[in-house]
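*Asks:* Here is a sequence with its predicted model. Questions after.
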Amino acid sequence: MPQPYIEHVNLTVSDPERMAGLLNRLFDWHVRWEGAARDNGRVIHVGDERTYLAVYTPPEGPDADAFAKGRPLNHVGILVDDLDAIERRVIDAGLVPFAHADYDPGRRFYFLDYDGTEFEIVSYG
């Protein structure tokens, strides 16, 4: 049996098309699938051939409390080869990188997406 890995994470977002576009621009991912989701919501699967983020919104849209920091998720970590290139893309998307750090074994920064979900971008190269 192959080593288990995280196949996907499902995030509630206010606008799945906007979030899918951001993920595509930042990470050169693509839409794997999109369509109706549970409870008459809408979901878009964005990623590569192995893993993806499912960006979901319920039919009436999420309530504002759904986006409180750390509720229920502290951040999503994305491993990249070129940290500086991704940071430029984050800035070009109108988002603000913060909490830069060099640490053993790599470097990282964070940003908040349009809904306030925190992403950690890390490189070990």
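*Replies:* Arrived safely. Numbering: from 1, shown residues only.

*Asks:* make it CA atoms for all contacts and neighbour counts henceforth
*Replies:* Will do.

*Asks:* now what about the helix or strand hosting F111, what contacts it?
*Replies:* Under the criterion of DSSP states H and E, F111 resides in strand 106-112. Residues outside strand 106-112 that contact it (CA atoms under 8 Å, 6 or more residues apart in numbering) are 83, 90, 95-102, 118-125.

*Asks:* Narrow the residues you listed to those that are buried.
*Replies:* If you count burial by 16 or more other CA atoms under 10 Å, the buried members of these come out as 83, 90, 97, 118-123.

*Asks:* Please compare the first structure with the one that follows:
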Amino acid sequence: MTATLEHSNFTVADPHATAAWMQNVFGWNIRWEGEAKAGGYTVHIGSQDSYLALYKPKSVRPSQESSYDVLGGLNHVGIVVSDIDAAEARVIAAGFTPVNHGDYEPGRRFYFDDDNGIEFEVVAYD
């Protein structure tokens, strides 16, 4: 048996704004959007094979905790790209700050936090 990750679901302040920067940075497309659980709203964005569900509840409460200190916390999301330099330029153009660059086997990577406080790891494998 093989298993493939289909999607992950995040709570964000504005699913349309988050989807817009993801379209510009990663070249993803909106697959679906509409009303969701508990009166919220969701935008699904990604490729034909996988996506991120961007969920906004009726009211959003920002977290003051580090996900690395919370059992079950989301620490970061890894995104594979074919051209890491182009991806970094797009991340900067979207208004985010790349940090913690690494060049080691099996590839190059950097991280950035989006405006929801979600950490992304962008990696390119040689």
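*Replies:* Perfect, I can see it now. Note that the structure is predicted; figures quoted are calculated from it, not measured.

*Asks:* TM-score of the superposed pair?
*Replies:* Once superposed, chain against chain, the TM-score is 0.93 (TM-score structural alignment, normalised by the length of the first structure); 122 aligned residues with a CA RMSD of 1.2 Å.

*Asks:* before we move on, back to that, mean deviation of the helix or strand that the strand holding F111 of the first structure is followed by from the second structure?
*Replies:* Using DSSP H and E, the helix or strand that follows strand 106-112 of the first structure in sequence is strand 118-123. Here strand 118-123 of the first structure, set against the second structure after superposition, deviates by a mean of 0.3 Å using mean CA distance after the TM-score superposition for the first structure.

*Asks:* okay, the angle between strand 118-123 of the first structure and strand 106-112?
*Replies:* With axes from the mean of the first three to the mean of the last three CA atoms, to 10 degrees as the criterion, the two stretches strand 118-123 of the first structure and strand 106-112 enclose an angle of 160 degrees.

*Asks:* what's strand 118-123 of the first structure in contact with?
*Replies:* For strand 118-123 of the first structure, the surrounding residues in contact (CA under 8 Å, 6+ apart) are 69, 74-83, 106-113.

*Asks:* and those residues, which are buried?
*Replies:* Buried by 16+ other CA under 10 Å: 75, 80, 83, 108-113, out of the contacts of strand 118-123 of the first structure.

*Asks:* In TSV, list the residues you listed along with distance to P4 of the first structure.
*Replies:* Formatted as TSV, the entries for these read as follows, by distance: CA to CA, whole Å:
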residue	distance to P4 of the first structure
H75	21
V80	21
L83	26
R108	25
F109	27
Y110	26
F111	28
L112	28
D113	28
